[in-house]
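Engineer: Model the following, please.
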Amino acid sequence: MRRTCLGATRYKLSPSLSQLRQYARAPTKLPIKPPPPPKRRYKLNGDSYSFIRGPEDAMLERSLSKSISPDLQVRCTEFDAQGNVRVNSGQFKKTELCTKHGLLPRDLRKVDTGVHTIIPSILVRSNSILVNLLHIRALVKADLVLVFDVYGSTDSHTQSVFMYDLEGRLQQGSKGMGGLPYEFRALESILISVVTSLGEEMKVLKNMVEVLLAELEQDIHRDKLQSLLVYNKRLNTFLRKATLIRDHLDEFLEEDKDISAMYLTEKLDGVERPEDQHDEAELLLESYLKQTDEIVQVVETLVSDIDNTEGFINLILDAHRNNLMLFELRVTIATLAVGSGTLVAGLYGMNLKNFLEESQYGFFGVTGAAFIFTVIVLGVFRRKLRVMQKLTLNSSKASQRAMRG
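Structural biologist: All right, here's what the predicted structure looks like:
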């Protein structure tokens, strides 16, 4: 309520109780709800279906967009015909690489650093060799080597050693490497780096597993069993990786056409080589195939040792569990026998008259009878327990014989 006078000051009074009630009854504005997700309609066999688009669809669309439209550039290190580094970690467009080196987009995808793959591959094309082995992805030609920078391995020790070794082998020339052409020197450097990396990782895993197995022979502890599980997973992962490389080299050696097409220098000079004349390349690949196979055999032996140790530990734990169960059964039998003896004492503890109350030898007779009854019950159940143990051993031996037969 407001009172106003002409030429006077205006005064505001506090609201009355009725006005406060009106304010309280006034409707409040609720927050605006977000619009529902849009519906999309799809047709399947002539029928129309509507689906609500959720957050999972948005994540799927983002991942698909990344896979459909990958990066158009790759980072490479280029070596020239004399083995010198022409470009160090330079940016190259994929389209220019395909056009310049006569490749298809699917060929370049095999060595694309943005695509994670564990499947090794050696692809032979008309004037180049594409290699994807472990941490190395390279394009080898008769007078050029392109090494693609794999994410996470640019600054690694293995990658640095490979770069220096490749540069040294290419600079030595054909005469300094026993007459090997340019492409075979590059390929041998790649295979050496791959086999060396596998061998070093195998040695580290072998030392750790052998130390752990030796400790488990002395003491079986929970932490050691957890470490054994971790090492077993690492060994299986490494075994899968090494087996893939060995199998790929073995399969590649069966392709005479691809092996004979690896002589890129002769192709550049216009010399045609028959498909059955590739002894030099075959010996090179077979040498590193044997080394890879040896690594696989060592790792398989380690995995077998771990499996045998796990089986032996399970046998020990089963034996301890059986001993605990037998001890519990013995305690139960002893409790039953003592309870049988106390049953006699309980019967005579009732407030009922009998002829033994006034007997001079009644106490000793009842006590002796209760003791004899306890010994009889204990002996009967212990004998049954022994019979059950013999049946268990005989049944296990019979089942083992049946499995062997």
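Engineer: From now on I want contacts and neighbour counts done on CA atoms only, so please keep to that.
Structural biologist: Noted.
Engineer: Give me the helices and strands touching the longest helix seen in the chain, please.
Structural biologist: Longest helix in the chain, counting residues (DSSP state H): helix 279-348. Using 3 or more CA pairs under 8 Å, 6 or more residues apart in numbering; DSSP states H and E, the elements in contact with helix 279-348 are helix 182-218, helix 222-253, helix 256-260, helix 362-404.
Engineer: run this one through as well so I can compare:
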Amino acid sequence: MRSSKAVVAEEDDLNRAVVAPHQQPGGRRKATGNMRAWLVVSDSGRSYLEEAGKHSIMRRTGLPARDLRVLDPQLSYPSTILGRERAIVINLEHIKAVITATEVLVPNSRDPLVAPFVQDLQARVSSGSYGAPHHVVTESDEGDADGTSKAVLTSQTQSGSPGLALDAYSNGSTKVLPFEFRALEACLESACRLLESETLTLEQEAYPALDELTSKISTLNLERVRQIKSRLVAISGRVQKVRDELEHLLDDDMDMAEMYLTEKLAHQRAGETSSRADIGNVELEMDDDGDEDAKTETESTSGGLGGFKLNIEELEMLLEAYFVQIDGTLNKLSALREYVDDTEDYINIMLDEKQNQLLQMGVMLSTATLVITAGVVVVGIFGMNITIELFNVPTFHQFWEATGGTVGGCLILYILAICWGKKSGLLQ
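Structural biologist: A predicted model of the protein is given here:
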């Protein structure tokens, strides 16, 4: 028999080998590419940094590698909300997190945009549901010896024990919003707030620029509107993706049921406890001929656990609230897009009007050129080196008569041409 001290020493060595396999005996860490700093926010509101590898997170959360790939900062993935058996994967804009029944893992905690989200998450977790104190007051169903009911105060300790959280969630008549839903709400609110802020900033820049473009068409104003339209398309795509993801969740009851992590964990523990109690009672009472009956009873117990149904109304209301908010943001962007399209149509109309004016001016100049050419023909005829009877006239007044007749004839022809153009609709 080995002594208890030797057994304890071997267990400590094994724990150190499992927890910190990347550490050398000298206390220095090896440079490993798979290690990443994760910010862990527990269900008590306590947060701390922890270095963990991908395989460690997979064992901790029960997620496959393809789900953790969504959180890789080097890869570009659209907005995604994945509900799994033991965790929820969040990838919404700048928010990347893994939510379990007892903690939230944030991989990009050093991002300046994530700091307000972490503060909001800690405040929501610490204050319970919607600002209520982080405890649940419940009345037990059974009275005491005097026949009066007892008030049992259940609160979560700062150590973040999941057992106390599950008891407070499942045993009370006043239901606390589950931890995973408070964390999910913080993620949704942070993402919606960011998109709403970018939309408001874009509106404040877009409307004055569009109004200035309508009053003065210039290269600088056109370039500003082009950049605004590019930003509008990018933001609209991001908002549309978040809206589609929320709509997909609202349309799929199974995906929403997968997100009830605390309730599933509480039901699973209750089922395991009842199964162990039933199996113990059966082993004490059954004889050699009752093996098949005990097996049938155990299978029926596990079958009842598998048929566990969840009421998803609570999560559905939460998702609908943020769906309405993100849909309002999308409507603002749609209104801005319509304003941009209307401005473009107005600019095109103005440009067409300018083009029509230039065409009319061209027609008038062409008509004037034609009339002047007719006068030049007359002058050319008189300038020929031929002898005509007019040259032999001794008086000089006939020269002015010929010149005046030529110019007057050209003016009459020009006026007749312009009148004909306006009458036919070619000129305004």
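Engineer: Superposing both, give me the TM-score.
Structural biologist: TM-score for the superposed pair, counting by TM-score structural alignment, normalised by the length of structure 1: 0.73. Supporting figures: 316 aligned residues with a CA RMSD of 2.3 Å.
Engineer: quick one on the thing from earlier: dump the helices and strands packed on helix 279-348 of structure 1 to JSON lines, plus distance to residue 281 of structure 1.
Structural biologist: Output for those, formatted as JSON lines (distance: least, CA to CA, whole Å):
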{"stretch": "helix 182-218", "distance to residue 281 of structure 1": "8"}
{"stretch": "helix 222-253", "distance to residue 281 of structure 1": "9"}
{"stretch": "helix 256-260", "distance to residue 281 of structure 1": "7"}
{"stretch": "helix 362-404", "distance to residue 281 of structure 1": "47"}
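Engineer: of the ones you listed, which approaches residue 269 of structure 1 most closely?
Structural biologist: Residue 269 of structure 1 sits nearest to helix 182-218 of all these, at 12.9 Å, using CA to CA.
Engineer: can you state the direction angle for that closest one and helix 279-348?
Structural biologist: Here helix 182-218 of structure 1 runs at an angle of 20 degrees relative to helix 279-348 (axes from the mean of the first three to the mean of the last three CA atoms, to 10 degrees).
Engineer: okay, and helix 182-218 of structure 1 goes to which residues in structure 2?
Structural biologist: On structure 2, the counterpart of helix 182-218 of structure 1 by TM-score structural alignment is residues 179-215.
Engineer: Output the residue interval of structure 2 matched by the longest helix of structure 1.
Structural biologist: Going by TM-score structural alignment, helix 279-348 of structure 1 sits over residues 313-382 in structure 2.
Engineer: rewinding a little: mind reading off the mean deviation between the longest helix of structure 1 and structure 2?
Structural biologist: Helix 279-348 of structure 1, aligned to structure 2 and superposed, deviates on average by 1.1 Å (mean CA distance after the TM-score superposition for structure 1).
Engineer: what angle separates that helix from helix 222-253?
Structural biologist: Counting by the same axes, to 10 degrees, helix 279-348 of structure 1 lies at 150 degrees to helix 222-253.
Engineer: Check the offset of helix 279-348 of structure 1 from the chain's centre.
Structural biologist: The chain centroid and the centroid of helix 279-348 of structure 1 are separated by 24 Å under CA atoms, centre = their mean, to the nearest Å.
Engineer: just stretch 365-375 of structure 1 next, same as before
Structural biologist: 66 Å.
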